[in-house]
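Asks: Prediction below, plus the sequence it came from.
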Amino acid sequence: MTTTTSRELAIETRGLRKAYGGKAVLGGVDLAVPQGSVYALLGPNGAGKTTVVKILSTLTSADGGEIRVGGHDLAAEPQAVRGAIGVTGQFSAVDGLITGEENMLLMADLHHLPKQEGRRAAAALLERFGLAEAAKKPAATYSGGMKRRLDIAMTLVGGPRIIFLDEPTTGLDPRSRHTMWGVIRELVSGGVTVFLTTQYLEEADELADRIAVLNDGRIAAEGSAEELKRLIPGGHVRLRFSDPDAYRAAATALREVSRDDEALALQIPSDGTQRELRSILDWLDSTGVEADELTVHTPDLDDVFFALTGGTDKTEETVR
């Protein structure tokens, strides 16, 4: 797996496999996650997302495949991998019976930081995540968004360069979700790599540099959000007219378009790229068509998700 690009990858897998009770959960997963990026793994419940995270974070073993995390071979150097990563799971690691500050200091102790260094790290992270004022309060009194921020702050105590966030905003209200997105962007701007699993397609669209869609234990597609959207047919340019005569003349001139006579609108197939849009505009100018309104419609990640997964939804592995 040692290639030129491998040095620039935070995570790389080839042929990752895992089965439980004879049933394949992962059937050969290839991943290439660039350093300092947000990489989102999407998939229906039961597709194997949590299994991927648990393998990459050394919480469970793979049945086969090659894996490198943080430049280390996971099979040969699991301890080195653990030193390079942080993990925030679906379920909070926050202890509600103690204060936010005490949760942070507990993590510092687990990382064997000297007492003074641990206190400095805890104070700095609590301030960074907007939790300094609540630091002395029991974590049980925190809101859901505050607990999630504390959870991530605890993950950062050891200074990991790669963070696994397994559905970090599940159950949060919209305001808390947007706050969490800001936290994730800040981490990446500081050079941290974020490997994100999420059930919110909007979240992946908003945050991720690259997205992989996992279905039935395999990667169904991978690319940027815009690249994935272009895989799905249905994009078009819509022309709307207020003058019925102009509408009819345009429909006659353009010919290969879809008509909506009631709305006085025409649809021209388009993949939404700048080059194709420019071509369509030149074509309209050459035919003398002048619409009152022009809008570009492209498939969204919902369309991509359902097209690639068939809308399947299974029981997620909760103990794996």
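Replies: Cool, got the structure.
Asks: make it CA atoms for all contacts and neighbour counts henceforth
Replies: OK.
Asks: show me where the protein has helices.
Replies: According to DSSP state H, the chain carries its helices in the segments 49-56, 78-84, 100-110, 115-128, 144-155, 174-189, 201-207, 225-229, 244-254, 274-287, 301-309.
Asks: Out of the ones you listed, flag the one nearest residue 7.
Replies: Minimum separation from residue 7 across these (C-alpha to C-alpha) falls at helix 78-84, 14.8 Å.
Asks: Could you pull out the buried residues of the closest one?
Replies: 78, 81, 82, 84 (16 or more other C-alpha atoms under 10 Å).
Asks: thinking again about what came up before, of the helices of the chain, which is nearest residue 92?
Replies: With C-alpha to C-alpha as the criterion, residue 92 lies closest to helix 144-155 of the helices of the chain, at 6.3 Å.
Asks: Who are the packing partners of the closest one?
Replies: strand 85-88, helix 100-110, helix 115-128, helix 174-189 (3 or more C-alpha pairs under 8 Å, 6 or more residues apart in numbering; DSSP states H and E).
Asks: With mean neighbour count and distance to residue 44 as extra columns, can I get those in CSV?
Replies: Listed next are the helices and strands packed on helix 144-155 as CSV, based on neighbours: other C-alpha atoms under 10 Å; distance: least, C-alpha to C-alpha, whole Å:
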stretch, mean neighbour count, distance to residue 44
strand 85-88, 23, 20
helix 100-110, 21, 33
helix 115-128, 17, 34
helix 174-189, 16, 20
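Asks: ok, residue 279 - how many residues close by?
Replies: By the measure other C-alpha atoms under 10 Å, the count of residues near residue 279 is 12.
Asks: got it, and the one 4 residues further on?
Replies: Residue 283 sits with 13 neighbouring residues when counted by other C-alpha under 10 Å.
Asks: residues contacting it?
Replies: Taking C-alpha atoms under 8 Å, 6 or more residues apart in numbering, we find residue 283 in contact with no residue.
Asks: Hmm, residue 232 and residue 303 touching each other?
Replies: Yes. The pair residue 303 / residue 232 is scored as a contact, 7.3 Å apart, by C-alpha atoms under 8 Å.
Asks: what's residue 111 in contact with, if anything?
Replies: Counting by C-alpha under 8 Å, 6+ apart, residue 111 has contacts 157, 158.
Asks: Now do it against residue 74, distance only.
Replies: Per C-alpha to C-alpha, to the nearest Å, residue 111 is found 20 Å from residue 74.
Asks: Check it against this one:
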Amino acid sequence: MRTSAIAVTGLRKSFGEQVVLDGIDLDVAEGTVFSLLGPNGAGKTTVVKILSTLISADGGQARVAGHDVAAEPDSVRAAIGLTGQFSAVDGLLTGEENLRLMADLRHLSRPEGRRRTAELLEQFDLLDAAGKYVVTYSGGMRRRLDLAMTLVGNPRVIFLDEPTTGLDPRSRRTMWQMIRRLVADGVTILLTTQYLDEADQLADRIAVLDRGGIVAQGTPAELKRRIPGGHIRLQFADVTELDRSASVFGMATRDDDALTLQVPSDGDVQSLRSVLDRLDQNLIHIAGLTVHTPDLDDVFFALTGHTTEKEAAK
């Protein structure tokens, strides 16, 4: 059993009359990526600000890296890193100077600060740009530098609040690779994102936050299986095989023009094996097979009643 890097019970927060968090519970295992999803204004950034000690909660308990957020804020800050929605880099300094400044703020000795700066410049592929002013950096380079600055103090827990917003697809995937490397080294990451494919790619577990509460938690696969509409699509070479298959799978939907049969399925291995076994037992030959499952966009809409930014932009 992995220990909890983040443990939240009954977390509450209001701003005036507006209740933002209405008693949420979270449990994030060490060395994993936990993604917090929700529509704009759902409270994702508020959760991050409370857990990173930037604001206080109105109620509930939260522990990060084994420390109580309310009672031990200094210990929490020493154990965490935070990358917000916008790059917290100084454009009038070079990349190297930004990192050295962070090393000074982390109270590293001069030799240790220089060593850590050199390591991070190499790790984040910024050596060639180390002496250039950050104002000349691309958006992807700024985000890489921002994450590198977060790592100066070797944090055990990192909060990434929409870290790839505004990045081009290549820069996003570069950030994904860096996040995966951090987790492989044992770092715990709490990720908020509006890109559901990002959560699908990176997260070990996901919580969907809406109207102040957690409406669902689980792995990406578990959440997708909660949504109806998954099926196995069988393709046939002729109508005879289609007829035989339709008689075996009574609840299936057939398409005579396309010579296909859609068999309801949640998309897991056991369901697929069951379909294949029944085909073998009845000596039915298929020309092809594809598995279709709901994606996280479907999950998000079904659970919150909101479209994602990606869907709204279409």
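Replies: Received the coordinates, thanks. Note that the structure is predicted; figures quoted are calculated from it, not measured.
Asks: sorry, back to before: the helices and strands packed on helix 144-155 of structure 1: which one's closest to residue 161 of structure 1?
Replies: Closest of those to residue 161 of structure 1 is strand 85-88, at 6.1 Å (criterion: C-alpha to C-alpha).
Asks: and the closest one, how far from structure 2 on average?
Replies: Taken over the aligned residues, the distance from strand 85-88 of structure 1 to structure 2 averages 0.4 Å (mean C-alpha distance after the TM-score superposition for structure 1).
Asks: now for that strand, which elements pack on it?
Replies: Secondary-structure packing of strand 85-88 of structure 1 (3+ C-alpha pairs under 8 Å, 6+ apart): helix 144-155, strand 162-166.
Asks: do you know which of those lies nearest residue 237 of structure 1?
Replies: Across those, residue 237 of structure 1 has its closest neighbour in strand 162-166 (37.2 Å, C-alpha to C-alpha).
Asks: if you line the two up, which stretch of structure 2 does that closest one fall on?
Replies: The alignment of strand 162-166 of structure 1 onto structure 2 (TM-score structural alignment) spans residues 157-161.
Asks: mean deviation of the matching stretch from structure 1?
Replies: Compared with structure 1 after the fit, stretch 157-161 of structure 2 shows a mean deviation of 0.4 Å (mean C-alpha distance after the TM-score superposition for structure 1).
Asks: Structure 2: which residue goes with residue 283 of structure 1?
Replies: Residue 283 of structure 1 maps onto residue 278 in structure 2, by TM-score structural alignment.
Asks: got a markdown table for the helices and strands packed on strand 85-88 of structure 1, with mean neighbour count and distance to residue 226 of structure 1 too?
Replies: Formatted as a markdown table, those follow (neighbours: other C-alpha under 10 Å; distance: least, C-alpha to C-alpha, whole Å):
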| stretch | mean neighbour count | distance to residue 226 of structure 1 |
| --- | --- | --- |
| helix 144-155 | 23 | 29 |
| strand 162-166 | 24 | 23 |
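Asks: quick one, what contacts the residue in structure 2 sticking out farthest from the centre?
Replies: Most distant residue from the mean C-alpha position of structure 2: residue 240, 46.0 Å away (C-alpha atoms, centre = their mean). Counting by C-alpha under 8 Å, 6+ apart, residue 240 of structure 2 touches no other residue.
Asks: just to revisit the earlier point, in JSON lines, list the helices of structure 1 along with distance to residue 37 of structure 1.
Replies: Below are those laid out as JSON lines (distance: least, C-alpha to C-alpha, whole Å):
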{"stretch": "helix 49-56", "distance to residue 37 of structure 1": "16"}
{"stretch": "helix 78-84", "distance to residue 37 of structure 1": "15"}
{"stretch": "helix 100-110", "distance to residue 37 of structure 1": "25"}
{"stretch": "helix 115-128", "distance to residue 37 of structure 1": "20"}
{"stretch": "helix 144-155", "distance to residue 37 of structure 1": "17"}
{"stretch": "helix 174-189", "distance to residue 37 of structure 1": "6"}
{"stretch": "helix 201-207", "distance to residue 37 of structure 1": "9"}
{"stretch": "helix 225-229", "distance to residue 37 of structure 1": "14"}
{"stretch": "helix 244-254", "distance to residue 37 of structure 1": "44"}
{"stretch": "helix 274-287", "distance to residue 37 of structure 1": "25"}
{"stretch": "helix 301-309", "distance to residue 37 of structure 1": "19"}
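Asks: Out of the ones you listed, flag the one nearest residue 25 of structure 1.
Replies: Evaluated over the helices of structure 1, closeness to residue 25 of structure 1 peaks at helix 49-56, with 7.9 Å, by C-alpha to C-alpha.
Asks: What's the average distance for the closest one when superposed on structure 2?
Replies: Counting by mean C-alpha distance after the TM-score superposition for structure 1, helix 49-56 of structure 1 comes out at 0.4 Å.
Asks: in structure 2, what residues pair with that helix?
Replies: Under TM-score structural alignment, the match for helix 49-56 of structure 1 is residues 44-51.
Asks: contacts for that stretch?
Replies: Stretch 44-51 of structure 2 is contacted by residues 20, 36-38, 55-57, 62-64, 69, 159, 161, 192, 209 when judged by C-alpha under 8 Å, 6+ apart.
Asks: are any of these buried, and which?
Replies: Buried by 16+ other C-alpha under 10 Å: 20, 36-38, 56-57, 62-64, 69, 159, 161, 192, 209, out of the contacts of stretch 44-51 of structure 2.
Asks: and the two most separated of those residues?
Replies: Most distant of these, by C-alpha to C-alpha, are 38 and 69, 23.2 Å apart.
Asks: ok, of the buried ones among the contacts of stretch 44-51 of structure 2, which one's closest to residue 143 of structure 2?
Replies: Nearest to residue 143 of structure 2 among those, counting by C-alpha to C-alpha, is residue 161 at 11.8 Å.
Asks: pretty sure the closest one contacts residue 189?
Replies: No. Judged on C-alpha under 8 Å, residue 161 of structure 2 makes no contact with residue 189 at a distance of 10.3 Å.
Asks: returning to what we had before: identify, from the contacts of stretch 44-51 of structure 2, the entry nearest to residue 116 of structure 2.
Replies: residue 159 (20.5 Å).
Asks: and the closest one, what is it in contact with?
Replies: Applying C-alpha under 8 Å, 6+ apart to residue 159 of structure 2 gives the contacts 48, 52, 80, 81, 82, 83, 84, 189, 190, 191.
Asks: Thank you, goodbye.
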